Structures are given as C-alpha cells and as structure tokens.
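>>> sequence and predicted structure, then a few things I'm wondering about:
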Amino acid sequence: MSNGSTFPPHRRLRGALAVTLAVLVAACAAGWLLWRSSGGTGGAPPPGAQPAPTTSSSGSADASGGKAGHGGAGDTHAKPDGDGGAGGAGEDGGKASGPGDGSGTPRPGGSLKGKVVVIDPGHNPRNRDHGREIARQVDIGNAHKECDTTGTSTNDGYAEAAFTLDLARRTRTLLQDRGAEVVFTQDGDRPYGPCVDERAATGNKAHADAAVSLHADGSGAGNRGFHVILPARVSAGAADTTAMVAPSRELGERLAGRFVAVTGSAPSNYVGGGTGLDVRSDLGGLNLSKVPKVFLECGNMRDAKDAAQLTDAQWRQKAARGITEGITDFLTH
C-alpha cells in the first residue's frame, strides 16, 4: 500500500462501529458499578465488604479485639473525656433547605405513602441535667442497663444529642416528602430520655414498617467511618428478636449501601471488619423492638476528620438523604 492510499469505505465504517461499541461497553460497565455502590445488589453490603460477623450475647468486638464505642452502659457510648454537653438542635434547626441538599422529591417508584417510619434521635440535649433519672436501670430482656446517657461530643463540644436531633429533623422532612408517616421518640420536647425501653416501645406501638436510631460514636482518634448496628437473635425475658433479625439486617444493608453512595463516607475502620455492619445483643432499643430496627453510627465524633463532617450542615443534609434512600429501598423492594 502506498503512503498516499486510504481505507476503502466499508473498512472505515467497520472501524467507526468498533469505536462506538467500545464506548457503549464502557458506559454500561460504569453504570453497573454505580448501581452496585448505591445498593442495587438487593441489599448487599458496601462495595468490597465481606459478610458481617455474628456475635455472642456479650456483643461484638472490633478489629483490634476491643469493644465498639457503643459498648458502655445503656444503649449509648462509653463517654470519653466528658459528657458531651447539652447542645441545641443544629445551627439551622434541621430545615431541609439550601443548594444541593436533596429536595426530597421521590425517585420513580420511591413513594412511601402508607408507610410508618420511626426515627429515634439518640440521647437528649437535656440528659446532662438529669443524671439520677437517666441512671435508673431498665430491663432489656437479657440484662439491665441505664435508662439513657448523655452521649458523646466532638472535642470542640458539639454534642451527639444536638447532632442526632438535627439529623433526625432533616430526615423527617425528606421522608414526609415521599409520603411516609414519621414518628419521633423525642423531638427536644422532653426533660430527659426517653429510656431505651420506651424508645423501643414507640416503634412497637406505631407498628412501624422501619425504625432507625441515629447516633455518632465516641471512639479514639484515628478510628473513622460509619457503621450500622444490627440486632442479634435474643430470646430472654421481654426480649424476642426472632422475627425481626432478618428484616433488620436487610434494612441495615440497604441503609449502609445508600449511606456510602450519597455521603461518600467509608465503612468503619474499627468496627465490623470493613463491612460497615455490626451485630449487638446488648442494646435495649434493639432487643425490645418487635419491628425492623437498626442503629446508625454516622461517624466518630472524637476523630477530627469525622468531626469536620458531622459538624457540617451540608454533610448532615447528605446523610439525611442517604438515610431516606436506604429506608426507601427497604420499604419499596
């Protein structure tokens, strides 16, 4: 072939078709990976996750053999360096507004009309003023635990109780936009508590289709990421989780998948072996629940990088959207 020759027309057409096909294959692969990361595997854990470990009745250990930050008394954290303070409900009152915050418009097929969702904002901003009342022991079926605790805080004093209440209100707005009936265990309208047994009872009385308890952890610096706490199988006293273990796991898996996709946060590097899932039998809010329920630890308040997210209103709006989408996935599939 001479240097001045050109390809025949049919060969040029064949080359163009090959390029087009390659682009389509790449686009399909990218779309499949996005679908996987956003929980499209039918409730699979976050990308790269291994099956979540099961635990004995003593609770679950973290990757280093220690207990998770929620392993203290009550359905709460072992308090590091203080009680976390009282705090308010967030600098903007938890309103779902502002650019890029997720308007709450339902995705196709994402209507929650007729569904009841219980949101449990962990702790109470006023618990610190009622130490004697929240120290009262309550029966959680397989043990007795404190009624409630103050929760933790960031090193700068932003209280977990303020964080959970702000996040709960944002989540409520988005869930209501999708047609759900949303019930709170508390809305900053109580002097303290409620106790962990009453928190579980709220979901039971509402015959909730799903219940999520919102928290942030109080572990050591360098421990980062979120994790979802799933109920263990417990049958003791008033506790019988037999019927709700399986649906609660599905709820937790879908919640974890959506939380990753929307917030960009990674699963915990110190609880759950990289899965973002942890199984516990020592939390009254789970033991006494008769409806599908999980705890979400949104990050570690004692780590500076996690704290920077938890204290950011725009990130909390993303977190609320991730929670809403996870609940929606669970209730509509």
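Everything's here; your move.

>>> going forward, measure contacts and count neighbours with C-alpha atoms only.
Will do.

>>> now do the same contact list for the residue nearest to the spatial centre of the chain.
Residue closest to the mean C-alpha point of the chain, counted by C-alpha atoms, centre = their mean, is residue 296 at 3.4 Å. By C-alpha atoms under 8 Å, 6 or more residues apart in numbering, the contact set of residue 296 is 212, 213, 214, 215, 216, 226, 227, 228, 229.

>>> doesn't it fall inside a strand?
Yes. The assignment for residue 296 by DSSP: H, G, I helix; E, B strand; the rest coil puts it in a strand.

>>> name the SS class of the spatially closest residue to it that is not a sequence neighbour, please.
Nearest residue to residue 296, sequence neighbours excluded (C-alpha to C-alpha, 6 or more residues apart in numbering): residue 228, at 4.6 Å. At residue 228 the chain is in strand, as set by three-state DSSP.

>>> residues near residue 228, how many?
For residue 228, the count of nearby residues is 29 (other C-alpha atoms under 10 Å).

>>> surely it meets residue 275?
No. Using C-alpha atoms under 8 Å as the test, residue 228 is too far from residue 275 to be in contact (9.2 Å).

>>> put this next to the previous one:
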Amino acid sequence: MTRAVRAVFVAALATVVMGACTTAAQTAPAPLPEKLPLGAVVVLDPGHNGGGTPAELNRQVPTGRGGTKACNTSGTSTNTGYSEHAFTFDVANRVRDLLTLRGVQVIMTRNSDDGVGPCVDERAAIGNRANAAAVVSIHGDGNDSADARGFHVAYSAPPLNDAQGEPSIRLATTLRDALAGAGFVPSNYVGSNGLNPREDLAGLNLSERPSALIECANMRDPIEAAILSSPDGRQHYAEVIANGIVAFLG
C-alpha cells in the first residue's frame, strides 16, 4: 500500500473509530500460510457485470426459496461514477492471483467485465458443479444514508442444506475476522458485528457448498469510495480476503 493510500485508509478508519482500528489499519496483512489442502477449489464470484439490456437483466430466475427474481442487476457505484462491477472484477482477479500462488485452484464465475451475467442462479451452479471448498462473492454496497459505512458478510439463513449451516457461517465469520483484523470497520447500518444473515440472496440460497457474500464497503460513502477506487486500496482488500479464504481452508 503506498503512503498516500495508507493515509487515506487510516484517516477513514479514524473517522469511524478512534485509536485501535487506526493502529490495525497500519499493519499489513499477514503472509498467506504455505500449507493448503491438496486440490482445494475456490470459486470467486465478482458481483454483477458491465453489460446487459433490461430484458436480459430482468429475466426471472429461481430464488431458492420458492420465488423468482431478476437474473442480475447493474450494481451500484461511487458518487463519482466508479462502478461496483469494475471494483468487484478487479478485486476478484487480485484474490485469484494470490490464491493461485498458494496452489489453490480458482474458478471465476465471470472472466470479463463487459458481458452479461451469469445470472445469480448460474453463479451458484458453478460452485456446485465444481464441488468448491468455498464460494466467495465479492460486492460493494450502495447506501445513501448519511454516515453509512463499513463492510458486512452475508450468508444464507435460515439454511436450506447442511452446507449453508455451520460451514457457511464459519466461512462468513472467518472472512469477517480477517477484514476486522486488518482494520476494516464492520457496517454501522446493516447486520451485526459485520455479519448479515439473509434469506433473499439467490446465489447463497441455491448454493450447496460453503458460501458467503462480502459487501466490502459502502460505495456511496466518500471516505470508503476513496479507498476502493485506488489500485492500492483494492490490493489491500484482495490480500485480506485471500487471507480469510486460506484461513477457512486451513
């Protein structure tokens, strides 16, 4: 992380919490452990995509709880126009590279940022077909409430299968702990202590593998937007997320 980006990151945390979190933010993520389960497969899901007509995006797909919902959405953006789909694609590719260096086989739900989909049900199916050890969906939130900021990690609740129970809760908690331990501040507007059980996210509901969805920050908050809009800020997110995934695999 460059000195300039580190200063923005620390200032952002100091605005939300004093002292302890600022100190944590100045600490670089710990190196990834060397030993990983042989043949571990991780599916990374960069939220949204850069293309698609309204008809394509609004095509109805199963929710996993008896209803239907839109195939996908265009996502949110910062107030200056940096899109969620670009942020998630960049971070996911950085996480992929870090995990690959440690021998993890990574499958991406999308390999471009100018296409359509895949729909949320197909994203879940990709993880199921791969028999993934973990499925991690990367997003950025968009809340216009004043002073709304912080990350949260969602998991399917109530669980619809065994994988959505303890394994997914443990994955979400491990990712939460990695983010909080690196100085990122848990959301002050949704969830509790950085965790957010959800029943409305089809990608989680339809998963048969340990799955979690990270909302890395509130993209509408100018302080957090400054961090996630910078390459060094995105690299820091990627390092921390990769550490969390490896901790779960270990």
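Yep, that arrived. The shown structure was predicted, so the numbers you read here are calculated from the model rather than taken from an experiment.

>>> tabulate the contacts of residue 296 of structure 1 (JSON lines), appending distance to residue 30 of structure 1.
Compiled in JSON lines, the contacts of residue 296 of structure 1 are given as follows (distance: C-alpha to C-alpha, whole Å):
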{"residue": "212", "distance to residue 30 of structure 1": "31"}
{"residue": "213", "distance to residue 30 of structure 1": "34"}
{"residue": "214", "distance to residue 30 of structure 1": "32"}
{"residue": "215", "distance to residue 30 of structure 1": "33"}
{"residue": "216", "distance to residue 30 of structure 1": "33"}
{"residue": "226", "distance to residue 30 of structure 1": "25"}
{"residue": "227", "distance to residue 30 of structure 1": "26"}
{"residue": "228", "distance to residue 30 of structure 1": "27"}
{"residue": "229", "distance to residue 30 of structure 1": "31"}
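
>>> of these - the most surrounded one?
Neighbour counts for the contacts of residue 296 of structure 1 (other C-alpha under 10 Å) peak at residue 216, which has 32 neighbours.

>>> aligned partner of it in structure 2?
Following TM-score structural alignment, the counterpart assigned to residue 216 of structure 1 within structure 2 is residue 140.

>>> and residue 226 of structure 1, by the same measure?
Checking TM-score structural alignment: residue 226 of structure 1 goes with residue 151.

>>> which SSE is residue 237 of structure 2 in?
helix 231-249 (DSSP states H and E).

>>> check which residues of that helix are buried.
Residues of helix 231-249 of structure 2 classed as buried by neighbour count (16 or more other C-alpha atoms under 10 Å): 231-249.

>>> please say which position in structure 2 residue 312 of structure 1 maps to.
Here residue 312 of structure 1 is matched to residue 230 in structure 2, going by TM-score structural alignment.

>>> and the closest residue to its match other than its chain neighbours, what is it in contact with?
Closest residue in space to residue 230 of structure 2, ignoring its immediate chain neighbours: residue 5 at 7.5 Å, by C-alpha to C-alpha, 6+ apart. By C-alpha under 8 Å, 6+ apart, the contact set of residue 5 of structure 2 is 227, 230, 232, 233.

>>> in structure 1, which residues correspond to the helix or strand containing residue 5 of structure 2?
Secondary structure assignment for residue 5 of structure 2, by DSSP H and E: helix 3-16. Against structure 1, there is no aligned range for helix 3-16 of structure 2 (TM-score structural alignment).

>>> between that helix and helix 231-249, what angle do the directions make?
Counting by axes from the mean of the first three to the mean of the last three C-alpha atoms, to 10 degrees, helix 3-16 of structure 2 lies at 70 degrees to helix 231-249.

>>> may I see the buried residues of helix 3-16 of structure 2?
Across helix 3-16 of structure 2, burial judged by 16+ other C-alpha under 10 Å covers 5, 6, 8, 9, 10, 11, 12, 13, 14.

>>> dump the residues you listed to TSV, plus distance to residue 130 of structure 2.
Below are the buried residues of helix 3-16 of structure 2 laid out as TSV (distance: C-alpha to C-alpha, whole Å):
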residue	distance to residue 130 of structure 2
5	37
6	37
8	39
9	36
10	39
11	41
12	38
13	38
14	41
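
>>> with the residues you listed in mind, which one is nearest to residue 159 of structure 2?
Residue 159 of structure 2 lies nearest to residue 13 out of these, by C-alpha to C-alpha, at 33.4 Å.

>>> what's the nearest residue to that closest one once chain neighbours are set aside in contact with, if anything?
Excluding its sequence neighbours, the residue lying closest to residue 13 of structure 2 (C-alpha to C-alpha, 6+ apart) is residue 22, at 5.7 Å. Going by C-alpha under 8 Å, 6+ apart, residue 22 of structure 2 touches 10, 11, 13, 14, 183.

>>> how about the residues you listed in a markdown table, adding distance to residue 106 of structure 2?
Shown next, in a markdown table, are the contacts of residue 22 of structure 2 (distance: C-alpha to C-alpha, whole Å):
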| residue | distance to residue 106 of structure 2 |
| --- | --- |
| 10 | 31 |
| 11 | 34 |
| 13 | 31 |
| 14 | 35 |
| 183 | 26 |
